[in-house]
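> need the 3D shape of this:
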Amino acid sequence: MPELSKRTETFTDSVIRRMTRVSKKYGAVNLSQGFPDFEPPKEILDRLAQVSKEDFHQYSITWGAQNFREALAQKQSRLMGRTVDPNCEIVVTCGSTEAMMAAMMTVANPGDKVIVFSPFYENYGADTILTGAEPIYVPLYPPEFNFDADELEAAFKQNPKALILCNPSNPCGKVFTYDELKIIADLAQKYDTFVITDEVYEHIVYEPNKHIYFASLPGMWERTITCSSLSKTYSITGWRLGYIIAPPNIIDVAKKVHDFLTVGAAAPLQEAAITGLKFGDDYYKWLLDKYTHKRELFLKGLDDIGIAHTTPQGAYYILLDISEFGFESDLEFCETLARDVGVGAVPGSSFFREPVNHLIRLHFAKKDETLFEALNRLEDIRKKIPARKSFIK
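Alright, predicted model coming up:
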């Protein structure tokens, strides 16, 4: 038999999705894969019920239904501080996962280099490799997960084609400040580099932090490919509705890539989601208040248990420090945690380029009762997972 493609040899299947399967296997509270267990807004669900009886069951326009793009353009124009043209500056994709892949294939050729901050959402490394490009990893340093400007410029000096910026960041919850974004922007201009942003948590940013759209910085619209989705904002992760916003010359290429990757996003779901895109500012305040409450609830519970953790500035993830348990493998720890404690988590090593094995990722996008159940189970973590003293350094 001929050999299979070699492009996937350097990465595994998604560890995040694998841990969901492990959670199901052991009946664990799944705090690994970042999806909520509460319903989307009623208005969206009501519209979905209507749409099922209307004529939206065939292909929409490949790059997104006209009324969906118009509603999205109106919403994002207000937020990004510039008028977004729904006809030549938007491509609707099958989730932000496809948006990121399409963006990478739009700008990068085989052999190009792409800067990725570490820790990073696991898809970015795979996207880069599948595109045929080479990732250049630049570390973010805890506890604030700041970057070293000199290290970043050293990466830019390698003439990368693009930089991937997740803001707010998954998994560490970092929200980049204006000064940090300005450093990135100046380097992108100096070294003539594209910036691909992942801004799916744009509406989940905790005070006093502020989300700044990278494309809104001076001179950055022309070289920024903004990727996002409706998944986290409206609690519809299974609908797979994402998008790319960029200048027309970039969108012209992204349309072609998207067309041959997936043809188009689901037509009835686009129609139903328009209801959410037309929500007023009160909805986004309600959403932030909801997640602020959940963050406080979850962090207080972890503090009461006495396990060290990060405090996210945005998104809904925390990194838990498991050093005290003395496991050499954070993957083994997560499997033990699901089996013996009944809580699902993601090994931190899947997010770091550096040899990090003492952190695991949990999320709090769950009903209060689900979070209380997870915390109740975690109270017995030290009894059910005794420390391996021989490995503790």
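> use CA for all of it now, contacts and neighbours both
Noted.
> for E134, see how far away the residue nearest to N30 when sequence neighbours are not counted is.
Setting aside the residues directly before and after it, N30 is nearest to G344 in space (CA to CA, 6 or more residues apart in numbering), at 4.6 Å. Relative to E134, G344 is positioned 32 Å away (CA to CA, to the nearest Å).
> likewise G314?
28 Å.
> of these two, which one has the most company?
Using other CA atoms under 10 Å as the criterion, G314 and E134 rank with G314 on top: 30 against 21.
> and the residue lying closest to that one once chain neighbours are set aside, how many neighbours?
In space, and not counting its chain neighbours, G314 is closest to V205: 4.1 Å by CA to CA, 6+ apart. Neighbours of V205 under the rule other CA under 10 Å: 23.
> contacts only, for V205.
Counting by CA atoms under 8 Å, 6 or more residues apart in numbering, V205 makes contact with P168, V175, H211, L288, Q313, G314, A315.
> next up, for comparison:
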Amino acid sequence: MTQGRPLLNRRLDGFGTTIFAEMSALAVRTGSINLGQGFPDTDGPEEIREAAVRALREGKGNQYPPGPGVPELRAAISEHQQRFYDLPFDPDTEVLVTAGATEAIAATMLALLEPGDEVIAFEPFYDSYAACIAMAGAKRVPLTLRAPSFRPDLDELRSKITPQTRLLLLNTPHNPTGMVLSAEELNAIAALAVEYDLLVVTDEVYEHLVFEGTHRPITALPGMRERTVSISSAGKTFSFTGWKVGWVTASAELVTAVRSAKQFLTYVSAGPFQYAVAEALRLPDSYYEGLRAELRAKRDLLSGGLAAAGFEVYRPAGTYFITTDIRPLGESDGASFCRSLPQRAGVVAIPNAVFYDHKEAGAPYVRFAFCKRTEVLADAAERLRKAFAH
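Below is the predicted model of the structure:
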């Protein structure tokens, strides 16, 4: 305490060490299999890693890259949006490279929100959403997704819109539930955004990890191009999460606004990796198809193992996370369950309650990541079966 008040800005009160850091440290300390934090345990394509090495050796990006991102990457992002979604974006004015999707979210919230604004977001939500909204001085308004389908109640969404609502924050495919918004849901959400003149920010980092259904960018819908900020990144698609290369695509006016905030955060980052990600985005369709097939098999392996151990399993349509209900195991507190899980089974998971404002709504749910090697998942499934199956 100094001057009689806490050191931490009151907007960040309650945002201490993230649960991911805590549980990953617990995994190391106990020698457990870490199915908590969402990072792969193998690197992505060798040719893309070599592209980063080549950029380093050729002196590309070793000094400050351009603020909006290197031209090669901005062009590749524009081509990606055209290739997969038939969406044209000007690489010079409508694309912005960021330090991962996390910075893109932070810069977007800081740029577009003012104190008193309200942001409607699907609950459970990725923890950085809450922190970024808080840093902007705005208020988050959760729309709770409920088991077993975790689909949004669109009537409830309409009821939460007030004169103070500035922005809808979407995440599809959705972390942690794995829900993928349908065409009908996206159309209805877009219609509400147009009707109430709302901005929409959509986190699409799992866009290529869809196992059932199709990923559809909401910006493609009528009236949405001028009001939507789309965010994605290379980490989830190419398994190089440590490179922290993300991006924003939006109208020139929205990109200018976001860049105004972003330039005072990192300014620039990941110079040589930007050149490598430009090459990654141009990989053939077979890469993307193979990634989906591999992760679908891993999803099914871990889902089966969790079910055999006695968990209620909500099989995800996308992402690389599985949400489970621990009540069939005679448990109801996900946080205490996850803290005891390393000792009981030698496995680490994440309690979903950390993604909720309404902690009681998320209390019985636990998230497992399946972006690990097949043999690791099989080992984890066996450990859980031995610990809990009767």
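> aligned partner of the residue nearest to G314 of structure 1 in structure 2?
Taking TM-score structural alignment, the alignment pairs V205 of structure 1 with V210 from structure 2.
> ok, for the counterpart of L45 of structure 1 in structure 2, nearest residue in space, not its chain neighbours?
Under the alignment (TM-score structural alignment), L45 of structure 1 maps onto R49 of structure 2. Distance criterion CA to CA, 6+ apart; nearest residue to R49 of structure 2, sequence neighbours excluded, is A276 at 7.2 Å.
> okay, stretch 76-96 of structure 2 sits on what stretch of structure 1?
So stretch 76-96 of structure 2 sits over residues 71-91 in structure 1, by TM-score structural alignment.
> span of that stretch from start to end?
Start-to-end, stretch 71-91 of structure 1 (CA to CA) is 13 Å.
> what of stretch 2-12 of structure 2?
OK, stretch 2-12 of structure 2 end separation, CA to CA: 17 Å.
> touching, G334 of structure 2 and A363? I think so.
Yes. The pair G334 of structure 2 / A363 is scored as a contact, 5.4 Å apart, by CA atoms under 8 Å.
> now list whatever residues contact both of those two.
P351, N352, A353.
> relative to D281 of structure 1, how far out is whatever residue of structure 1 lines up with the first one?
So that's P351 of structure 2. Alignment note: P351 of structure 2 maps to P347 in structure 1; criterion TM-score structural alignment. Note on P347 of structure 1: its distance to D281 of structure 1, by CA to CA, is 36 Å.
> in terms of neighbours, single out the busier of those two.
Using other CA under 10 Å, the more surrounded residue of P347 of structure 1 and D281 is P347, with 28 against 9.
> got the contact list for that one?
With CA under 8 Å, 6+ apart, P347 of structure 1 has these contacts: V15, D330, L331, F333, C334, N357, L359, I360, R361.
> now render these as TSV, adding secondary structure, distance to P386 of structure 1 and neighbour count.
Formatted as TSV, those follow (DSSP: H, G, I helix; E, B strand; the rest coil; distance: CA to CA, whole Å; neighbours: other CA atoms under 10 Å):
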residue	secondary structure	distance to P386 of structure 1	neighbour count
V15	helix	25	19
D330	helix	15	23
L331	helix	16	20
F333	helix	11	23
C334	helix	14	24
N357	coil	17	20
L359	strand	17	23
I360	strand	17	26
R361	strand	20	28
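> which residue range of structure 1 does stretch 130-143 of structure 2 align onto?
So stretch 130-143 of structure 2 sits over residues 125-138 in structure 1, by TM-score structural alignment.
> end to end on the matching stretch, go ahead and measure it.
Note: stretch 125-138 of structure 1 ends 12 Å apart using CA to CA.
> now do the SS call for the residue nearest the centre of structure 1.
Central residue of structure 1 (CA atoms, centre = their mean): N170, 5.1 Å from the mean position. Under DSSP: H, G, I helix; E, B strand; the rest coil, N170 of structure 1 falls in the coil class.
> can you tell me the closest non-neighbouring residue to it?
Going by CA to CA, 6+ apart, N170 of structure 1 has Y121 as its nearest residue, at 5.7 Å.
> part of a strand, is the one you found?
No. Judged by three-state DSSP, Y121 of structure 1 forms no part of a strand; its state is coil.
> burial measure for it, as a count.
Other residues close to Y121 of structure 1 by other CA under 10 Å number 20.
> what does Y124 of structure 1 give?
Y124 of structure 1: 23 surrounding residues under other CA under 10 Å.
> let me see the ranges of the strands in the stretch 51-200 of structure 1.
90-93, 113-118, 134-139, 162-166, 194-198 (DSSP state E, counting those that start in this stretch).
> gap between the first one and the chain center?
What it means is strand 90-93 of structure 1. Centroid separation between strand 90-93 of structure 1 and its chain, computed with CA atoms, centre = their mean, to the nearest Å, is 17 Å.
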